[in-house]
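**Q** build me a model from this:
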Amino acid sequence: MKTDNKPWFWIPLLNFASGLPYAIIISVSVIMYKNLGITNEDIGVYTSLLYLPWVIKPLWSPLIELIGTKRKWFLLMQLIISIAFLLVGFTIPLNGFFTMTLSIFWVAAFASASNDIASDGFYLLVLPEDKQSFFIGIRSTFYRLSMLAGNGLVVLFAGYLEHKFGDNTKAWSYTMICVGLLMTFITVYNFIFTPKNEINAVENKKETPHQNFGTIFISFFKKKQIGLILTFILVFRLGESQLLKMLSPFLLDSKELGGMGLDTEAVGIIYGTCGVAALTIGGILGGIAISKQGLTKWMFPMFLAMHLPIIGFILLAFFHPTSIYYIYAVVIVEQFGYGFGFTAFMMYLIHVAEGESKTAHYALATGFMALGMMLPGMLSGYIQKFLGYQNFFVWVLIATIPGLILSRFLTFPKDFGKKSEEV
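**A** Below is the predicted model:
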């Protein structure tokens, strides 16, 4: 298969393989540990620390830039992730499972961060630039679909097993083993269908023989507006980082504790059905909008679409409606807005990575993004306990404001992201 044809065959599953491990490690682990008796405070701290590999991945991203091919890297990392999830499944029934599973998740997180570096670089190098704006929406959609497959279908499956066995430990053990097998299948698929030749990567190395580990880092921090860029990346997801950590506990906690009192299976159904559809539509429309009219026109409206749905969770926390359809409505709006809006953010990160060493520079940008997710997430459990769910969601909405303000001062080509020809 040639590198420049049929991107529909490899882009969806390659990005699914990036999002699924992230979902399991960062999000599904929250629900798993909640149902296995771990406190909100410990969940917030220790699962947020699992972000660290994504924060520090720029430290080894030049190695992936300079050694081997991106394809070999992401296939190896996906294999390691598959094995890690299988080990988590076998470890859950053991004494001291919390420490052991966290350690395995830590290994999987490093492999997943490396997989992201290689997959992102592969996409930037193999796909022509004029097609990237269109497929960024597809990438973002399948990345988020994989996260919903974790937060939705995997959680739904775990909830079903909880009811079937009456044993949360057994249910989550079997669930993680199945996730490991699914990840193995995806790895095999990507081995078969991803392009074998990285032509653009070879040409890039010929054109830039002077690059080395140090110059790659230095060139990133010499970019125009770099101080503003890094500040924006760090604060843009300040609210979202806390929302993601406490949203599942909010849905699962009893109404006496301020939560919605749902069971695991109900949470999986909500995110695995309507949530999937809304996110898919939002992501595709976001990519189409940018490819037709450029990022300048759509950045701020997309960011608003991403953040304003938090108001829905504020209303749920204050009024606790008895009908589950209100929760469905809030999730549909939130997932559509997220799919639509996050496309603009990812497209901007592609702009930040423009120039030589796209793979390493994109890894640096996303590393700062992960730092902006990790630090607030570590405190989210304590903030939620102090404020209560009602005031916590109000605070989360307020925390989105700095990123919105900073976005108005970013500069980039007016038509950036607008495709010049049909895909």
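
**Q** switch to C-alpha atoms for all contacts and neighbour counts from now on
**A** Will do.

**Q** which SS class is Gln211?
**A** Judged by DSSP: H, G, I helix; E, B strand; the rest coil, the three-state class of Gln211 is coil.

**Q** look up how far Val202 lies from it.
**A** In this structure, Gln211 and Val202 are 14 Å apart, going by C-alpha to C-alpha, to the nearest Å.

**Q** how far is the host helix or strand of Ala305 from where the chain is centred?
**A** Taking DSSP states H and E as the criterion, Ala305 maps to helix 295-307. Centroid separation for helix 295-307 versus its chain: 18 Å, with C-alpha atoms, centre = their mean, to the nearest Å.

**Q** here's the other one to compare against:
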Amino acid sequence: MIPPTASTRPIAPEARPMPSPWLYIISLYFPFGLMSAGLMVSLPNSLFKLLEFSNQQIGMLSGLGLVASLRFLFAPWLDGAATKRGLSIVTLLLSGAVAFSMAGITAFSVSPEFFLWAMVGALFLMAILSASHETAADGYYIRALDPKLQAQFIGVKTASIRIGIITASTGLLLLATHLAARSGATDITSVDKSGFHFGFAVAFALAGVILIALAVYNYFMVPRIPQDEPVRHERFAILEVLREYLRQEKVALFVLFILLYRFGEGFLAMKGPFYLDSTSAGGLACQAGDLAYISLLAELPWMIVGGILGGYIIKWFGLRRVFIPLALCMNIPNLLYVWLAVAQPQATIALFGHNLNIALLMSSSTEAIFYGMSFSAMFYYMHIMATESGRNKTSILAVSFAVMNLGWLVPGMMSGFVQAAIGYPGLFLVSSTVGLSALLLIPHLPMPQAEGSRQR
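**A** Next up is the predicted model:
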């Protein structure tokens, strides 16, 4: 028997070159944006407001995101149940099924009470699946990419999430409001709401199709890697993870910082109701169809630009040098919403058949690009700290994201009540100032070893 030569010998799986991260990072994180911010926030919040549910009810619905904040409780089980690649595909398939159920609830609800509680149940399931998908995607990300590539692609990762949000809050919302308008349902004052039920049901169903299609794509395109193996634990996995987490340097300071970083931003959960409310109620009196174009032109594209720019700023200068300036970008631009709420400017520009508020477009664009830059800094910081932790990297990162989400969700749940108490100007002033305390902690934070070597 002739032994195989170098040219005929099969290449070991681990020797095959990894495909470019561009082929799978986007498809891993795009659906998370579609699920977490689109199907759980943008579309439901717009629909609830148009159906005249109260701001307090809408704000409390953001509490469903607490599931994401508590995912560290089940992240160790997810870490040991399957590969991160396989888990991400399964969660996409199940999320598609839940999106179809949301379409059915919206189309065939028999009463406002049934609709509210049935949607709460569906949104709860979506929250679990969204959190599980992010846990799996993050676990794969920090195993498949080295620290240098993580810094390079952190902006791409956040941009991919934003593209998913754009798909829901622009594309799907525009589809829903266009179909609703054909039935005469155009804004919050419309008497016949049936058009909103039909339009949003179609949007939810299309989201389900997208999620299932992405599951099929990822099955073929996300590479299998030897580092992606289930992490086996003893009986009490969560205790092992928490012990490892609490052994991190200056862990109390670290937790307090990520809790406060987005605290002010959480109050902006009332942006959508602010856009739709009448001027007499303190809002800007936008029509339902305006929301999609505001998102398309003034919010999410600029978040994407800011996210990518933030990633490259960190790569060029190092996180240590730019952390404080980027953290300032999270809160100070929110003062523009204070001005909008006080002045209530009404000058418009005709675009795409809609009269869009000029001041709102400019203010929202400015806030969005700075938010994207700032969020990239926090994303990178938490990822690189988890990369340098022990064997439970996925679960360590899940705990950090849980704390950060808690710092965003609590003010989100409070936002409707704060707005009812002090109005939109007071709400946005709180949003601009309450998170600045995080700046005081940055000089004392533990920095990853990669940053230390960079400084040397």
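
**Q** now the TM-score, please.
**A** TM-score of the superposed chains, computed with TM-score structural alignment, normalised by the length of structure 1, equals 0.93; 415 aligned residues with a C-alpha RMSD of 2.3 Å.

**Q** so where is the helix holding Ala305 of structure 1 in structure 2?
**A** Residues 319-331 of structure 2 are matched to helix 295-307 of structure 1 when aligned by TM-score structural alignment.

**Q** count residues in the vicinity of the equivalent of Ile186 of structure 1 over in structure 2, would you?
**A** By TM-score structural alignment, Ile186 of structure 1 lines up with Leu214 in structure 2. For Leu214 of structure 2, the number of neighbouring residues by other C-alpha atoms under 10 Å comes to 18.

**Q** show me which residues of the match of helix 295-307 of structure 1 are buried.
**A** Within stretch 319-331 of structure 2, the residues scored as buried using 16 or more other C-alpha atoms under 10 Å are 319-320, 322-324, 326-331.

**Q** and Ala398 of structure 2, how many neighbours?
**A** Counted with other C-alpha under 10 Å, residues neighbouring Ala398 of structure 2 total 31.

**Q** do you know how far the residue opposite Thr101 of structure 1 in structure 2 once aligned is from Ala398 of structure 2?
**A** Superposed on structure 2 with TM-score structural alignment, Thr101 of structure 1 falls opposite Met119. As judged by C-alpha to C-alpha, Met119 of structure 2 and Ala398 of structure 2 stand 26 Å apart.

**Q** what does Asn5 of structure 1 correspond to in structure 2?
**A** By TM-score structural alignment, Asn5 of structure 1 lines up with Pro19.

**Q** which residues touch Phe361 of structure 2?
**A** Not Phe; residue 361 of structure 2 is Leu. Neighbouring residues of Leu361 of structure 2 by C-alpha atoms under 8 Å, 6 or more residues apart in numbering: 294, 297-298.

**Q** tell me if the match of Asn5 of structure 1 really is in a strand.
**A** No - if the criterion is three-state DSSP, then Pro19 of structure 2 is coil and not within a strand.

**Q** related to what we said a few turns ago, ok, now which ones touch the spatially closest residue to the match of Ile186 of structure 1 that is not a sequence neighbour?
**A** In space, and not counting its chain neighbours, Leu214 of structure 2 is closest to Ser27: 6.8 Å by C-alpha to C-alpha, 6 or more residues apart in numbering. Ser27 of structure 2 is in contact with 160, 214, 217-218, counting by C-alpha under 8 Å, 6+ apart.

**Q** try it again with 10 Å
**A** The neighbours of Ser27 of structure 2, taking C-alpha atoms under 10 Å, 6 or more residues apart in numbering as the test, are 137, 157, 160-161, 164, 214-215, 217-218, 221-222.

**Q** go on, Ile324 of structure 1?
**A** So Ile324 of structure 1 contacts 260, 262, 266, 270 (C-alpha under 10 Å, 6+ apart).

**Q** start and end of stretch 387-397 of structure 2, how far apart?
**A** Note: stretch 387-397 of structure 2 ends 8 Å apart using C-alpha to C-alpha.

**Q** for the stretch 1-150 of structure 1, which segments count as helices?
**A** Using DSSP state H, counting those that start in this stretch, the helices of the stretch 1-150 of structure 1 run over 7-22, 29-35, 40-49, 52-56, 61-66, 70-91, 97-126, 129-148.

**Q** if you count neighbours, what's buried in the longest one?
**A** Neighbour counts over helix 97-126 of structure 1 (16+ other C-alpha under 10 Å) mark 100-102, 104-126 as buried.

**Q** Met373 of structure 1 matches what in structure 2?
**A** With TM-score structural alignment as the criterion, Met373 of structure 1 lines up with Trp408 in structure 2.

**Q** what sits against that match?
**A** Applying C-alpha under 10 Å, 6+ apart, the residues near Trp408 of structure 2 are 62-63, 65-66, 69, 258-269, 402.

**Q** returning to that earlier point: neighbours of the match of Asn5 of structure 1, how many?
**A** Neighbours of Pro19 of structure 2 (other C-alpha under 10 Å): 11.

**Q** check Gln227 of structure 2 too.
**A** 12.

**Q** any idea how far the aligned partner of it in structure 1 lies from Val126 of structure 1?
**A** Counting by TM-score structural alignment, Gln227 of structure 2 lines up with Asn200 in structure 1. According to C-alpha to C-alpha, Asn200 of structure 1 stands 6 Å off from Val126 of structure 1.

**Q** quick one: map Ile136 of structure 1 onto structure 2.
**A** Under TM-score structural alignment, Ile136 of structure 1 pairs with Ile154 in structure 2.

**Q** so its match sits right up against Gly306, yeah?
**A** No - contact criterion C-alpha atoms under 10 Å: Ile154 of structure 2 and Gly306 do not qualify, at 11.6 Å.

**Q** shared neighbours of those two, anything?
**A** 312, 376.

**Q** and the following helix or strand past the helix holding Ala305 of structure 1, what does it pack against?
**A** Going down the chain from helix 295-307 of structure 1, the next helix or strand is helix 310-319, by DSSP H and E. Under the contact definition 3 or more C-alpha pairs under 10 Å, 6 or more residues apart in numbering; DSSP states H and E, helix 310-319 of structure 1 sits against helix 238-252, helix 324-352, helix 358-398.
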